[in-house]
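> sequence plus the predicted model coming up.
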Amino acid sequence: MTLEVLKTKQELRDLIDDYAYLSDEKKISEVMDLFTTDINYKVFMGGVMVADVSGRENMEKDFNGHASLVKTYFTMNGQSTVQIDGDTASGVSFSQIKMIRDNGGKDVLTDYSVRYDDKYVFQNGKWLIRERVGNFIIVEARTLTV
């Protein structure tokens, strides 16, 4: 493995982690900078497609709407693999995402186990996400008691 391949793998891992960090902080406009302008983002829950959004502008509206309903995000990224082919790459990564929302004055924690299938492109000196498919494999919700 060459130094260039190792550098690219690290840049792609940083991209995946930046998505989590910025999303957790609800820095939606900065999250959008991680995508190409023609991004396509699909979400499946239990094998059923629940979202299919194209274009960065539409994504930003969607993400802002979702973030307005969430009090707290917490994401932990796990394993990831990438295959690099010049200025394009594809990869799989796994995340645990926790979201706290208000439901009738009570905090509800939803725990998501997610597999992301991504396609990346190197543009203007940096790696960006061109396509993302989020497979929400396990979803569990419970009311928090404090």
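Received it, and whenever you're ready, just let me know what you need.
> please make it C-alpha for all contacts and neighbour counts, starting now.
Fine.
> gap between D24 and G104?
Noted for D24: a distance of 23 Å to G104, by CA to CA, to the nearest Å.
> this is the other structure I want to compare:
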Amino acid sequence: MNYKELEDRIALRKLIDDVSILADKKDFHNQVQLFTEDGISETFAEGTTILKLKGRNEMSKAFSEFLKKIDTVYHLNGQQIVTIDGDGASGTSYCMITLIGTENGKKIRTNIGAVYQDTYVRENNCWLISKRIGNFDWQEKIELG
């Protein structure tokens, strides 16, 4: 592994972490800037499509709507595997997502195990996500005292 590949791997990891941090802050405007202008985001839960979005504007609106009733959003990123090919790359990232909000008058914590399949492109010397397929592999809801 050469210096350039190490630099790219660090930049791709930072990209994934920045996407999560901005989601946690509900800063959707800046979060979607980490996708290409015509980027695609698809999310599946138990094999069912729950979001299918194209473009930054559509993503920003949908992410905001999806999380509007959630008080706390917390992503914990884990393993990441990337394959880099010049100005393109692909990767798999594992993430634990915690959402805390109110449902039927009760405070609920939802934990989600997610795996993201990403396609990345380098534009203007910056890595961006051009396509993200998220699979919410499992979910648990717990009432908080």
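Thanks, I have the structure now. Nothing here was measured: the structure is a model prediction, and the numbers come from that model.
> who has more neighbours, D24 and G104 of the first structure?
Higher neighbour count among D24 of the first structure and G104: D24, with 18 against 7, using other CA atoms under 10 Å.
> scan the first structure for its longest helix.
helix 3-24 (DSSP state H).
> which other residues reach that one?
Residues from elsewhere that reach helix 3-24 of the first structure (CA atoms under 8 Å, 6 or more residues apart in numbering): 28, 30-31, 34, 72-77, 80, 82, 84, 93, 127-128.
> and that helix, how far from the second structure on average?
Helix 3-24 of the first structure differs from its equivalent in the second structure by a mean of 0.4 Å after superposition (mean CA distance after the TM-score superposition for the first structure).
> repeat for stretch 133-140 of the first structure
Its aligned residues in the second structure lie a mean 0.4 Å from stretch 133-140 of the first structure after superposition (mean CA distance after the TM-score superposition for the first structure).
> any idea how far that stretch is from the middle of the chain?
12 Å (CA atoms, centre = their mean, to the nearest Å).
> next, the buried residues of it.
Within stretch 133-140 of the first structure, the residues scored as buried using 16 or more other CA atoms under 10 Å are V133, G134, N135, F136.
> the first one falls within a strand, correct?
Read it as V133 of the first structure. Yes. When DSSP: H, G, I helix; E, B strand; the rest coil is applied, V133 of the first structure is found to be in a strand.
> so how far is T143 of the first structure from it?
In terms of CA to CA, V133 of the first structure sits 28 Å off from T143 of the first structure.
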